[in-house]
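In: please find the sequence and the predicted model below.
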Amino acid sequence: PGAFGKQKVLKITRLSDEERKLYPDVFVGDLYRVEFADGVDEFALKPIRLKYYFDAKYLRGENYNNLTFAYATEDGGYRIIPGSMIGKDERGYYVEAFTYHLSVFGVVLRSAGFQKHGIRLLREAVNSSGPAVLLVPGEDPTFEGVVKDNNIWETIFPDRTIMTYEYALYEPRSLAYSEMYRSFIEKEGRRSFIDFESDFLSQEILKYSQYEFDILAHGTGGLIVLRMLQRHPEVNNVRKVVLLSTPVQGTNVVNPLYFSSIFYGKDPEVLEDIFGIEWTKLKMLTLHIRNLIDTLGEVVQEILPDSQLVKELREFARNDVEIVSICGDTPPYGVDVSGTELERFYPEFVKGRGDGFVSIQSCRVGKVEQLSGNFYDLYSREENVAYIRKLLKYEVQVFSGFRSDDYEEYLPSKNPELSEESVQKVVEAKETKGTELSVLPVKILFENFLERIRSLELSSYLSGALVGKEVYIATESGVFAWDKKVFDKKIEFFKKVEDYASFVDEGDIFIVDNIGIKKYAPFPLVGDISDALITRNAIIYARVVPGGVRYYLFRNGAEKLLATSPGTTVRMKSENGNYLLITDGEVVAIGSDFKEKGRVLSSLFGEKVKIVDASFKDDAFYILLNDGSIAFVSSSRSETKNYGLTVPKKVLNFQGRILVVYDGVILDLSAGKAQRFDRGIIDVFLGNEGLFIVFDEKVRVSVEEWRLSKD
């Protein structure tokens, strides 16, 4: 509704086999000619939604974007419709897209590509104290700076960590990606791709909470950043934002009404007589506008000057983030509509006022600057690059030494069962420097040391464990023995303990052993329990209280306070006969006799450093920190290494090897080597001959068995 000035009837015709031969063979399935029944071609004022059902055999997988809508061009070629989405309903799989004009349409099968969505690390500057530079591109893909195997931004900021935010503005969208967007629409009650991506970007930045960011955004990418800051005040690790050609107040360039009325279907030579602008430049102007409208699709409606999103951005107020908005002063292709009737409609094409996408008025937010250049080269001109580098400069932090010679900030928190001997041991561990060779490898080598054996897809994942020869996986709906559901209820506290696993359901303890799952005993605890580790004869459980975490031991019908730790998050695990009690502020090792064997505070590594996970081997701790560093702490020495890996997840002791898990990387610390994976890692648990890795497949998860390579 509202796409045309009057009601229009569409005529849809399937092309015959003979007609089909006139078009490229990249199309799969039938081709359809969509035209107006009255024979009058018009450019729509609002996007027209197209939907095409295809054979399921063409779908590579729910996370692959190998199918897209396309239309045939007059020169015998075809053009991809940006932002095509895959869906599924009662009729089957389909591709949908938005267009403003009619043509011959079909579906194109591309080489299978895994959907990219989220922050990707381009280069880690391990020794830099400066904020990471995050690139958020918009309509122009060259802004990402990729030149063969290199990236120009790494040259511009040689001492900074460089990341980029990948999302499908103009790329085809996989089924999983499309369903995420549809869920957002259903939740919000409106369509807003920009707000959808702003929410996702906020989640990504919060995942990288150990970083401070300087954000460099172009075009519509800048709107995603602004909306992220506006909608998510909890994002507080952004220092500066530099916007380039971002239509904060909207842009007229992509207004379908203007384009339809002035340019669509008009002869450029006739327009030259009307507007007094050389026809070749008018032709380039027409192509520029149409390409932008085609690229943005339904997003066009969000960036018009009177859109709801633009109106809400007028209330933008984040004084904690420095924002600089930069506009160019020269429209592309030598176009200048100054002094013509077009100036009233397109101030973005007036030389000295606009850059072909925004004008100096429409980019206003924060501090506004106008530099030489147009929409396509504003960010690459040498003088502009120097200015951007100056805007994002930072002061090098100088280490001023420890606060006291006594290392008081490293003393353990008070514990009712911590002996003086134990306290002395902890203090000595912090003060002793150690003279032997480094325990942690000086460097790591990336090579594949794991091989995939089998894979399983599930709708959700909570925890996993290998018990005997059976793989048990706890999900939000129950427990699976690999792909067979064996317990059809939601459970809590699923953990591997020694050679069995345990969990709780509706007030009962269940044990999982070589025989299977059996009810073991009533669960005797009530109240707000943050985590619990259940053995055959005792329960260790944790409660988060003001000031920290309290661990209790329930055994023989009685409970007692086992330990206290600073922190707000808690996890517990069983490992080689020991129990590790881990908060973000401290790790405590407990023996099988429930006596303390050691503890380490996070403050040993710095004021803002948090503990993510830990392992305890040979009376020494291997501790994973939130900045990605690995720490080794024993009674005789402590050392820390950072290998430039981000988003730390977990530490495992596998057959004497210390394995460290990051989002997309597993590091074998004992061998000094690491393996990269093409998907985000949710969790890893141990097998007999290797690992079970749980991958994030966006909508679902995959559990895969990987074994050590024989070579």
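Out: That came through, no problem. Numbering: from 1, shown residues only.

In: going forward, measure contacts and count neighbours with C-alpha atoms only.
Out: Fine.

In: now the helices for the stretch 1-150 of the chain?
Out: All helices of the stretch 1-150 of the chain, identified by DSSP state H, counting those that start in this stretch, fall at 17-20.

In: what about the helices in the stretch 551-700 of the chain?
Out: Using DSSP H, counting those that start in this stretch, helices in the stretch 551-700 of the chain do not occur.

In: kindly report the same for the stretch 301-450 of the chain.
Out: 308-313, 342-345, 382-391, 420-431.

In: so which of the ones you listed gets nearest Ala125?
Out: When the helices of the stretch 301-450 of the chain are compared by CA to CA, helix 382-391 sits nearest Ala125, at 16.4 Å.

In: buried stuff in the closest one?
Out: 384, 388 (16 or more other CA atoms under 10 Å).

In: residues touching the residue nearest to Leu378 when sequence neighbours are not counted, list them.
Out: Distances taken as CA to CA, 6 or more residues apart in numbering put Gly328 closest to Leu378, at 6.1 Å, once the chain neighbours are dropped. Counting by CA atoms under 8 Å, 6 or more residues apart in numbering, Gly328 touches 245, 353-355, 359-360, 370-375, 378.

In: for Gly606, see how far away Asn626 is.
Out: Asn626 sits at a distance of 11 Å from Gly606 (criterion: CA to CA, to the nearest Å).

In: these two: which has the busier surroundings?
Out: Shown here are Asn626 and Gly606; by other CA atoms under 10 Å, Asn626 has more neighbours (22 against 12).

In: the more buried one contacts Val609, doesn't it?
Out: Yes. Using CA atoms under 8 Å, Asn626 makes contact with Val609 at a distance of 6.4 Å.

In: want to throw the contacts of Gly328 into JSON lines with neighbour count and distance to Glu457?
Out: Formatted as JSON lines, the contacts of Gly328 follow (neighbours: other CA atoms under 10 Å; distance: CA to CA, whole Å):
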{"residue": "Ser245", "neighbour count": "31", "distance to Glu457": "42"}
{"residue": "Arg353", "neighbour count": "20", "distance to Glu457": "54"}
{"residue": "Gly354", "neighbour count": "29", "distance to Glu457": "51"}
{"residue": "Asp355", "neighbour count": "30", "distance to Glu457": "48"}
{"residue": "Ser359", "neighbour count": "32", "distance to Glu457": "49"}
{"residue": "Ile360", "neighbour count": "22", "distance to Glu457": "51"}
{"residue": "Gln370", "neighbour count": "20", "distance to Glu457": "51"}
{"residue": "Leu371", "neighbour count": "19", "distance to Glu457": "51"}
{"residue": "Ser372", "neighbour count": "16", "distance to Glu457": "52"}
{"residue": "Gly373", "neighbour count": "22", "distance to Glu457": "50"}
{"residue": "Asn374", "neighbour count": "25", "distance to Glu457": "47"}
{"residue": "Phe375", "neighbour count": "23", "distance to Glu457": "44"}
{"residue": "Leu378", "neighbour count": "25", "distance to Glu457": "45"}
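
In: pasting the second one now:
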Amino acid sequence: MAEENQNENKEKKQNGLKNIISRLILSVKRLRYKINRKVIIISSIIIIVAIGGILLVPMIFNSENVSSTEQKAKDLEIMIPKSAYSGNKQFIIKEIPEDSIEYQNLTSMANFQGKIYSVLPSDGVEESSLVPMKIRYKIPNDLYFGDNFTNFSIAYASEDEPPVISELPGSRIIQIDNSYYVEAETFHFSKIGLIVKSPQESDYGMKTLTEKPASYKPDLVLIPGTDVNFTGYLSNTNTSENPYGSNFWSVLFKERTIWQYKYPLVNTKSKTYYDSYQGFLMRTGSKSFIEFEAKRFAQELKRLPNREFDIIAHGVGGLIARYAIESDKSIDNVRNIVLLSTPNDGTNLANPLFFNLIYGKDSNLLMETLKIDEETSFNIKYNSNFYLEQINSYYYDLIPNSDFLNKLNSFGMREDINYITIAGKNSGIKMDLNQSSLSRLYPEFINGEGDGIVSVNSALIPEAKTKLLYDYKFYDLYSKPDVLENIKKILEDNLDAPDIKEFKDDEFIETYEQLYSQNSDGTNVSQENNIVDQQNPEFNLPINYSEFSLIKNIEFQKVLNYGNPSLHTFDSKVLISTDSGIYDINGNVLLNTEIINSYEYKNRFIVTSREGVFVLDQNSQEFIKIEEALIESDEAYYLPNFGLLRIFHNVQNSTVYLDKEIISNNSKIMEIEEYNGVNYLVFQNRISLLTKDNLNDFITKESIVDITGSNFDYIKNIEIINGDFYVSTNDYKLIYVKGDRSFYQILGDGDVGRLDLITIDDNLYVFGSDTLTYLDIPNKNFPGNYQRFDYSNFNYTIMGDTVYGIRQTSRGFELWKGNLTSF
């Protein structure tokens, strides 16, 4: 009862504050009808700053729990929270005709797919909302490739001429019933449409930018904020030795391995990612994306305990880094943390109430009242709008005195980690704003006090060992030579090279694994003698890389008008599996049913569907139904002599049933591989052997890491050749494991693709979405030849010397083929 009363009092307090704000905003709106309008504006600013800085934060930005009105068109839906405006504001949604010049102009400027809508206020008054409004655009089913793909975004076009087209940051992919949508948030509407890009799987977490030999110098971790250029990629730096190009951090720190922590607070979030966030929200009650990412970053640091790191972070990236290391004191592999323009105490540019006071208001009135010139008025409105849209999905975390910032600053700084805080004091605003009322709203725009986004007081933590101040702007600070040189000097101070004793004896075991696992006959095999001697590797690895045409004469074949097509080779035929059936290369229907999985198994092509199990063998011309079972699962595999394998996925794991018995529920399953009558289930953390009685771990991630000393994200897929295992990982590693598990070798580390492994004529072809390389298996040689495609693919197959691939373009799924180069 006490809790109910407390919640009721809290709600009353919030409603009262909402009424105050509504009356203030209404007063500002009515200024055009008032004689003493300047007085009202200034008074409103003073009151709102007071309320916004003290009481408003916990209330105004709880929009998730506020009821909203919805307006819909065919593919578009907008949701306006009741607290978004002082009154009941409505919008008019109009479809822009596809045969109009306006539509043609917009589609020529961006890769819009489908309808484009104009969303205008019915009262004709352009104003910014107090809390974000949602936009939801339906994704065509035939363009949705899977829950881990992020090739969609919502874009809006300005009313300028020509229009400026921008993608709404922070979009996410959601599912409602059997349909998928892109959902985004914004503080004002305009022309809105769906952008479709080449399909690419999301790729989050710690990713290697530059790999260097191990040394006494810590690795660097770069954590960008809203500025994607922070990773410092230098154009036109691709070489045969470095096919992925350079970045200015690798030029500055030539001897260090450099990582990037990738996260999608600006880019579109995949459904898999957003489902994981929703699980975090349900477990913790926290809706903070920054806290969610900080927890994930902390796990990344802890999975690499043998690495030591210096962290360099910009903007919001610094908050992620701080929360990770300060909330989890068990992280002990961070030496220094450099925070560039990090809003440690928040920024007023994140407050939509402040922005509402200037957006859509008469420019002459603002200039007269706030004592600013036209250029200043334009720049402040533009910069405020740009940054608020950049952080629209987590703006509430960055408002001064937010729950997140208060929680973060309650942990206390780490005494065992050296903090370097760096701030800029050039706001980019030429005018001196000290005498303007605007200085009370946005101290970040006052030269000497802010960099245009973050104030000096917010960026420089008083307790930090090193505090540096430069006359630069937020988006320039990290790239200036004097700033970079000082960062380098600080990070390399007190780094003394260790004394290295002369090597005298190599008769020792470098690594071994005290692990017992089972063979297919159920007998235990000790792996105590599984010794890795990397000084005598089985495979010869490339010293450098050469670009080489592994596939020649690539030609477009046709547009595939199917949902989620994938290619298979069976009995000298290329088959196309789709959501709705199986087709041959000419488009003839071979099986018309709702497909769950399709795969080759012991010289048969098997299809599991909602209607049962179908089989095509080498002696038949059509599919035959062999099981009538009604299958309801995310994935399903019929394994003759074993039974039906049904798989249900959740955010973290897969529950795997063999007929009616659960055989695994503690890891995500990636694929099923059959070799010489033995079934291997490939999970993210292990490769397991399926027997009639149980599931036995054959190769584990833990064993690979222990023996090779090289950590990785998770297992993606495998290929078995002559009984030996080739393991591809999510973070672009390729690992060789001898069939008896007596030898392990890292074959590729960041320089190979991860999409598929295909064996043809004793060569193992390693496909990425836009790269291809190969291994000569009989000669145990990795030549280092690679081919880079100009487009992104998501599926391949090889028949004879012909390679078939599927890519996604603005026209849809495109099938192409090319000739495999013979060696």
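Out: Ah, there it is. What you see is a predicted model; the values in this text were computed from it and never measured.

In: let me see the TM-score of these two.
Out: Superposed pair, TM-score by TM-score structural alignment, normalised by the length of the first structure: 0.65. Supporting alignment: 630 aligned residues with a CA RMSD of 6.5 Å.

In: report the central residue of the second structure.
Out: Pro264 (4.0 Å; CA atoms, centre = their mean).

In: translate Ile42 of the second structure into the numbering of the first structure.
Out: Per TM-score structural alignment, there is no equivalent position to Ile42 of the second structure in the first structure.

In: Ile42 of the second structure contacts Ser437, doesn't it?
Out: Yes. Between Ile42 of the second structure and Ser437 there is a contact under CA under 8 Å: 6.8 Å.

In: pull up the overlap in contacts between these two.
Out: With CA under 8 Å, 6+ apart, Ile42 of the second structure and Ser437 have common neighbours Leu370.

In: Glu11 of the second structure versus the residue lying closest to Pro783 of the second structure once chain neighbours are set aside, what's the distance?
Out: Leaving aside its sequence neighbours, Pro783 of the second structure sits nearest to Pro542 (CA to CA, 6+ apart; 5.6 Å). In this view, Pro542 of the second structure and Glu11 of the second structure are 66 Å apart by CA to CA.

In: give me the buried stretch members for stretch 474-485 of the first structure, please.
Out: 474-475, 477-482.

In: mind putting those residues in CSV, distance to Glu144 of the first structure and secondary structure included?
Out: Below are those laid out as CSV (distance: CA to CA, whole Å; DSSP: H, G, I helix; E, B strand; the rest coil):
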residue, distance to Glu144 of the first structure, secondary structure
Ala474, 40, strand
Thr475, 38, strand
Ser477, 41, coil
Gly478, 43, strand
Val479, 44, strand
Phe480, 43, strand
Ala481, 44, strand
Trp482, 41, coil
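
In: in those residues, find the pair that's most separated.
Out: Checking these with CA to CA, the most distant pair is Ser477 and Trp482, at 14.2 Å.

In: one step back: okay, the equivalent of the residue nearest to Leu378 of the first structure over in the second structure and Phe445 of the second structure: tell me how far apart.
Out: Gly328 of the first structure maps onto Gly424 in the second structure when the alignment is built from TM-score structural alignment. As judged by CA to CA, Gly424 of the second structure and Phe445 of the second structure stand 11 Å apart.

In: overlap in contacts, those two.
Out: With CA under 8 Å, 6+ apart, Gly424 of the second structure and Phe445 have common neighbours Asp451.

In: which strand or helix spans the residue nearest to the centre of the second structure?
Out: Secondary structure assignment for Pro264 of the second structure, by DSSP states H and E: no helix or strand.

In: identify the residues contacting the aligned partner of Ile258 of the second structure in the first structure.
Out: By TM-score structural alignment, Ile258 of the second structure lines up with Ile162 in the first structure. For Ile162 of the first structure, the contact set (CA under 8 Å, 6+ apart) comprises 121-124, 132-135, 153-154.

In: one more: Asn426 of the second structure?
Out: Counting by CA under 8 Å, 6+ apart, Asn426 of the second structure touches 446-452, 470-473.

In: and what of Lys262 of the second structure?
Out: Neighbouring residues of Lys262 of the second structure by CA under 8 Å, 6+ apart: 203-207, 223.

In: also Tyr258 of the first structure?
Out: Going by CA under 8 Å, 6+ apart, Tyr258 of the first structure touches 252, 345.

In: to which residue of the second structure is it aligned?
Out: With TM-score structural alignment defining the correspondence, Tyr258 of the first structure maps onto Phe354 in the second structure.

In: what's in contact with stretch 283-302 of the second structure?
Out: So stretch 283-302 of the second structure is contacted by 205-206, 261, 263, 265, 277, 280-281, 316, 319-321, 323-325, 328, 331, 333, 393-394, 397, 404 (CA under 8 Å, 6+ apart).

In: which ones among the residues you listed map onto strands?
Out: Among the contacts of stretch 283-302 of the second structure, the ones falling in strands (DSSP state E) are 205-206, 261.

In: what about burial for the residues you listed, which qualify?
Out: Applying 16+ other CA under 10 Å to these, the neighbour count classes 205-206, 261 as buried.

In: Trp816 of the second structure: which of these is nearest?
Out: Looking across these and measuring by CA to CA, the closest to Trp816 of the second structure is Gly205, at 32.4 Å.
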